[in-house]
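Q: Have a look; sequence and predicted model below, questions after that.
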Amino acid sequence: MQPDFNREVYCLLGLPFDAIGLDAAVQRVQQAARERKPCFLSTPNLNFVVAAQTDAAFRNSVLHSDLSIVDGMPLVWVARLLGLPLRERVAGASVFERLRRDAGTPIKLFFFGGADGVARAACESLNAEPGALSCVGFDAPGFESVQAMSGEERIARVNAAGADFVVVALGARKGQAWIEHNRSRLRAPVISHLGAVMNFVAGNVKRAPPWLQRGGLEWVWRIKEEPALWRRYGSDGLAFAALLMRRVLPLALQSFLRRPSRQQLGAAKVSLEEGPQAAVLRLEGAWTAANLAPLRKAFTDAAGSREPLHLDLWGVSHLDSAAIALMSLLWASRTGNPGDALLFGVQPRVRRQIELSCSTYLLAE
């Protein structure tokens, strides 16, 4: 599926994030459900970012998403440090609760996953209270593999329920993998892995008070509710501290010291050259969120072509987070296309920007 290159999206620690608030995210989901327009919603938090550094398939699932929201205050703080307009935490649980309270847009849900009995309890609890969300089915496949829980009969049962939104709870990596594996087979327009939501709705786990959420301390409450989480949070915290020191702080310093000049911004242009073995998009000048319109059009045209594609960055003097994010969406849309070698001819300074952005997967070997 071709990505939308008109999204206002920024690269943060190797993943794309939409600059969107809670209200707009809710409206986007409601519109997708109403118009039956596919929307794969990803909710990257600190755990997502850390796991994506070493798990390419997990990272690619976020790159393939139609909407990627900042579900973690530490990521909002990093965005502020880097000057990115990701100013608001948009938690998946908050999107769900807002959808539930908005009586103007009824949405039918299917719960997939969860521990034994949780999906049933969540379904019954949701239907017992008035609200815009209703549950039309559930399935708890247990601890099977992604392939085992993707059989024809199981997918047919999900589709037969007529849901608008499939809420998945299988653990982040397996949940994202299941969505990637079955997205083209599911009829529900909206799909998202919202693991904690099912427990919240079922009443097995209480969500943290709003003041803890705003202060970035929801993880403390989650450990109180689910003590086994402390190992994951501790491991993620250490990995995140390393990313701060090795990637975030150097990138913040470089961004402050090396701003593109007006001349470099004015020199930005993109041209397409048809070569004997591949099409080449040749970029020049400095690319930032302020001048990406030509790049958006060029990438939209390129994403639809099955011919091998190369991006020549020899003439590029600067890339900001928005430009790198667009390149990641293009890269994801071309994954597996024979002959592609997206970024080559990258100047050392620009290569350093890409490396500090945790986006070295974009670079040709």
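A: Structure received.

Q: contacts, neighbours, all on C-alpha from now
A: Will do.

Q: what's around residue 49, how many residues?
A: Neighbours of residue 49 under the rule other CA atoms under 10 Å: 23.

Q: quick one: which helix or strand includes it?
A: With secondary structure defined by DSSP states H and E, residue 49 is part of helix 46-52.

Q: Can you name the next helix or strand after that helix?
A: Defined by DSSP H and E, the subsequent element after helix 46-52 is helix 56-63.

Q: name the helices or strands packed onto the longest strand seen in the chain?
A: Under DSSP state E, the strand in the chain containing the largest number of residues is strand 309-319. Other helices and strands packing on strand 309-319, by 3 or more CA pairs under 8 Å, 6 or more residues apart in numbering; DSSP states H and E, are strand 279-287, strand 341-344, helix 348-356.

Q: In TSV: these, plus distance to residue 65 and mean neighbour count.
A: Below are the helices and strands packed on strand 309-319 laid out as TSV (distance: least, CA to CA, whole Å; neighbours: other CA atoms under 10 Å):
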stretch	distance to residue 65	mean neighbour count
strand 279-287	23	21
strand 341-344	20	21
helix 348-356	21	18
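
Q: Would you reformat these as TSV and include distance to residue 247?
A: As requested, these are exported to TSV (distance: least, CA to CA, whole Å):
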stretch	distance to residue 247
strand 279-287	21
strand 341-344	20
helix 348-356	5
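
Q: And here is the other one:
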Amino acid sequence: MAPQPSPAASVLSEVEMLGFTAHPGTLEDYLALIARSIRESASSTVFYHNLHSLYSYYSDASLRAHYSGKTVLVDGMPIIWLMQLFGLRSLSREHRLTYVDFIFPMMELARDNDWQVFHVGQNAEVQARAMNIIREKVPGIRIAGHDGYFDQSTDSAESLAVIDEMNRLDTKLLLVGFGTPRQEAWVAAHRHRITAPAVFTCGACMEYVAGEVRTPPRWMGRLGLEWSFRLLENPRRFAFRYLVEPVLLGFHFLGNGLKRGFRARVEHPAIPPADHGENDSNRPNSPA
């Protein structure tokens, strides 16, 4: 059985700092968001932030616009540490939520409630292998999918065909794994056509499920050291991400801190599991 979400956990606090916004929550908090969104047919769109996505966020104005008004889970211990440094002492390792830890409780929750799950992303072989593993570990799960090798441009015939497929299945939980920034752009462009109440971007999640990329030991994740494992496993793929991007990100943090102040704004409670408008002018979408 999946961990049961608490009704009280279905509203997340919003943290705004250094020009970005996030909604740190525990596993139970986000399971509650999914459950409430589906049961109340309230649209939820959940992106994530780690250091790599933040680097892309600061570097790409269109990506910042896509993040505006979305729920943003924290997928990186350095962001939790930064929030703690800004005075949010109540946050802990439990508020860092990575899909390596999230995916199977999410699937169990869907199975226990007979919700259709749909994943789009990765190549067909990796996706099929991942789905077979999910079906073995979560018997009775209703899950389908489509690979990520199609024309992802706005309202392309291939994108619309994929959306028609997931809508015909009455999908309740959609996972989109193209990687940042393509997954956010695709979701933002097509969300109005997608009938699934809960939509999550999930990056390379299915690569880890399929064993295409080795999963770091969980103690490394709790200590914020997963990056070192991935770097040693695949230096060509991850060298720039883990050795260069954090340095450049530091300059973005400094610039935004000088511009906006080195402080965090916390809103309690922040959001129900329903989307804000795309053009919410109160969102910080123009960092330095």
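A: Arrived safely. Small disclaimer: the values here were computed from a predicted structure and weren't measured.

Q: got the buried residues for the longest strand of structure 1?
A: Of the residues in strand 309-319 of structure 1, 309-319 count as buried by neighbour count, 16 or more other CA atoms under 10 Å.

Q: what angle do it and strand 279-287 make?
A: On the basis of axes from the mean of the first three to the mean of the last three CA atoms, to 10 degrees, strand 309-319 of structure 1 is oriented at 10 degrees to strand 279-287.

Q: Quick check: the gap between residue 54 of structure 2 and residue 118 of structure 2.
A: Going from residue 54 of structure 2 to residue 118 of structure 2 by CA to CA, to the nearest Å gives 26 Å.

Q: do residue 152 of structure 2 as well
A: Residue 152 of structure 2 is 17 Å from residue 118 of structure 2, by CA to CA.

Q: still on that earlier bit, out of the buried residues of strand 309-319 of structure 1, flag the one nearest to residue 89 of structure 1.
A: Using CA to CA, residue 319 comes nearest to residue 89 of structure 1 of the buried residues of strand 309-319 of structure 1, at 25.2 Å.

Q: what's around the residue mapped onto residue 49 of structure 2 from structure 1, how many residues?
A: Using TM-score structural alignment as the criterion, residue 49 of structure 2 maps onto residue 44 of structure 1. By other CA under 10 Å, the residues close to residue 44 of structure 1 number 25.

Q: returning to what we had before: the very next helix or strand once past the longest strand of structure 1 - contacts with which helices or strands?
A: Proceeding N to C from strand 309-319 of structure 1, the next assigned helix or strand is helix 321-334, under DSSP H and E. Contact analysis of helix 321-334 of structure 1 by 3+ CA pairs under 8 Å, 6+ apart lists strand 9-12, strand 15-18, helix 56-63, helix 293-303 as its packing neighbours.

Q: so can I have CSV of the ones you listed showing distance to residue 172 of structure 1?
A: Formatted as CSV, these follow (distance: least, CA to CA, whole Å):
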stretch, distance to residue 172 of structure 1
strand 9-12, 19
strand 15-18, 15
helix 56-63, 9
helix 293-303, 28
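
Q: between these, which gets nearest to residue 25 of structure 1?
A: Ranking those by proximity to residue 25 of structure 1 (CA to CA) places strand 15-18 first, at 9.3 Å.

Q: State the span of structure 2 onto which that closest one is aligned.
A: Mapped onto structure 2 using TM-score structural alignment, strand 15-18 of structure 1 covers residues 20-23.

Q: List the contacts of that stretch.
A: Identification of contacts with stretch 20-23 of structure 2 by CA atoms under 8 Å, 6 or more residues apart in numbering yields 12-16, 49, 71-74, 283-285, 287.

Q: Kindly recompute the last result at 6 Å.
A: Defining contact as CA atoms under 6 Å, 6 or more residues apart in numbering, one finds that stretch 20-23 of structure 2 is touched by 13-15, 72-73, 284.

Q: now stretch 237-250 of structure 2
A: By CA under 6 Å, 6+ apart, stretch 237-250 of structure 2 touches 55, 231.

Q: I'd like the distance from that stretch to the chain centre, please.
A: From the chain centre to the centre of stretch 237-250 of structure 2 is a distance of 20 Å (CA atoms, centre = their mean, to the nearest Å).

Q: Also stretch 204-212 of structure 2?
A: 15 Å.

Q: Structure 1: matching residues for that stretch?
A: Matched against structure 1 by TM-score structural alignment, stretch 204-212 of structure 2 falls on residues 196-204.

Q: Show me which residues of that stretch are buried.
A: Within stretch 196-204 of structure 1, the residues scored as buried using 16+ other CA under 10 Å are 196-199, 201-202.

Q: from these, which ones fall inside helices?
A: 196-199, 201-202 (DSSP state H).

Q: where along the stretch 51-200 of structure 2 do the strands fall?
A: Under the criterion DSSP state E, counting those that start in this stretch, the stretch 51-200 of structure 2 contains strands at 71-74, 116-121, 142-146, 173-177, 198-201.
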